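J.: A predicted structure for the sequence below; I have some questions about it.
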Amino acid sequence: MNLENTDPSLPTFDDCLKKIRAIDDTMELLSGKWKLSILSRLCYKPMRYSEILNDIEPLSGKVLSRELKDLETNGLIIRCVSGTKPPSVTYSVSDYGMSLRDLSDKIAEWGLQHRDRIRSSFKRSDL
């Protein structure tokens, strides 16, 4: 059985595999419930640890610390320690992390449309 398509206007099987692998890589990097949520907040303004923790209600401190460390290790955020007493730590999105803003905006846009769709279906079922 030949899996290769014969239509030149369609991507090849190898091209599809490359994209699938790239999606897998991206999902691995952004895996977890909170990374994209943290990143999207930091795209709008730098935040201190306690601000992020308070802004994302059910997030625990332990999980936030782990997620911030992963995001920093992957170069998506910058951890800035001030020289004040006591030291103050602020997190901001890096230029590299900012490259994910369009993706974050698209996901948010889709989420809003989906939420409207669900609300509409509930309204129709109430009739």
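T.: Cool, the structure landed. Predicted model only: the values in this text are computed from it and were never measured.
J.: can we go C-alpha only for contacts and neighbour counts from here?
T.: OK.
J.: which elements pack onto the longest helix along the chain?
T.: In the chain, ranked by residue count with DSSP state H as the criterion, the top helix is helix 101-126. Helix 101-126 sits against helix 35-42, with contacts defined as 3 or more CA pairs under 8 Å, 6 or more residues apart in numbering; DSSP states H and E.
J.: hmm, who's touching the helix it packs on?
T.: 30, 52, 67-68, 71, 76-77, 91-93, 97, 101, 104 (CA atoms under 8 Å, 6 or more residues apart in numbering).
J.: residue 67 and residue 85, how far apart?
T.: The gap separating residue 67 from residue 85 is 26 Å, by CA to CA, to the nearest Å.
J.: for the two, indicate the residue with more neighbours.
T.: Each of residue 67 and residue 85 has its neighbours counted (other CA atoms under 10 Å); residue 67 has more, 20 against 6.
J.: what's the local residue count around the residue nearest to that one when sequence neighbours are not counted?
T.: The spatially closest residue to residue 67, leaving aside those adjacent along the chain, is residue 35, at 6.1 Å (CA to CA, 6 or more residues apart in numbering). Residues within reach of residue 35, counting by other CA under 10 Å, total 17.
J.: below is an additional structure, to be compared with the one above:
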Amino acid sequence: MTGTENRVQHTISECTRALSGVRDALYVLNGKWKLPIIIALSEGPKRFKDLQRRVEGITPKLLSKELKELEQNELLVRHVYPQTPVLVIYELTEYSSSLNDIIQAMSEWGLQHRARIQSH
């Protein structure tokens, strides 16, 4: 039995639709920082400096860029409190919880993959 016998056949339109969905998801979550930022914020709302400490290795400029993109995609909100100094808090939106299963599946796959590679 070859590996191709177990594959499900899909139409071109099904493949195109699936590929479009994957591209859209990757566009929103691209790079190495967006998911770590989302995971850090899943612990609760955070100030910029707290996020920078939690997401080790990210520069302030890059963190700012990533936060803006996550806000544009409605995955987090930025609360500005007018005081001296100005207080800015970042918090996940309810919509961001739609990523929970995806993040969990990626985490599980990553752990399995690491174990597989290390065992060889």
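T.: Right, received. Where do you want to start? No experiment lies behind these values; they were computed from the predicted model shown.
J.: overlay them and tell me the TM-score.
T.: After superposition, the two chains reach a TM-score (TM-score structural alignment, normalised by the length of the second structure) of 0.85; 113 aligned residues with a CA RMSD of 1.5 Å.
J.: now do the helices in the second structure.
T.: For the second structure, helices defined by DSSP H occupy the ranges 12-29, 34-41, 48-54, 60-72, 100-119.
J.: identify the residue nearest the geometric centre of the first structure.
T.: What sits nearest the mean C-alpha location of the first structure, by CA atoms, centre = their mean, is residue 36, with 2.3 Å.
J.: map that residue onto the second structure.
T.: Counting by TM-score structural alignment, residue 36 of the first structure corresponds to residue 35 in the second structure.
J.: what about residue 51 of the second structure, how many residues nearby?
T.: Residue 51 of the second structure: 21 neighbours (other CA under 10 Å).
J.: what's the answer for the one 10 residues further on, then?
T.: Number of residues near residue 61 of the second structure (other CA under 10 Å) recorded here: 8.
J.: over to the one 10 residues further on?
T.: Neighbour count of residue 71 of the second structure, defined by other CA under 10 Å: 17.
J.: please report how far it lies from residue 98 of the second structure.
T.: 15 Å.
J.: same question, residue 115 of the second structure
T.: From residue 115 of the second structure across to residue 98 of the second structure, the span is 28 Å (CA to CA).
J.: and what of residue 80 of the second structure?
T.: For residue 80 of the second structure, the distance to residue 98 of the second structure equals 25 Å [CA to CA].
J.: one more: residue 10 of the second structure?
T.: On the measure of CA to CA, residue 10 of the second structure and residue 98 of the second structure end up 26 Å apart.
J.: please apply the same query to residue 9 of the second structure.
T.: 28 Å.
J.: ok, now residue 87 of the second structure?
T.: Residue 87 of the second structure sits 28 Å away from residue 98 of the second structure, going by CA to CA.
J.: what does residue 108 of the second structure give?
T.: 17 Å.
J.: again with residue 27 of the second structure
T.: Counting by CA to CA, the gap from residue 27 of the second structure to residue 98 of the second structure is 16 Å.
J.: again, but for residue 21 of the second structure
T.: 15 Å.
J.: what does residue 61 of the second structure give?
T.: Residue 61 of the second structure is 27 Å from residue 98 of the second structure, by CA to CA.
J.: now residue 72 of the second structure
T.: Applying CA to CA to residue 72 of the second structure and residue 98 of the second structure gives a distance of 16 Å.
J.: over to residue 53 of the second structure?
T.: 26 Å.
J.: do residue 56 of the second structure as well
T.: The value you get for residue 56 of the second structure to residue 98 of the second structure, if CA to CA is used, is 25 Å.
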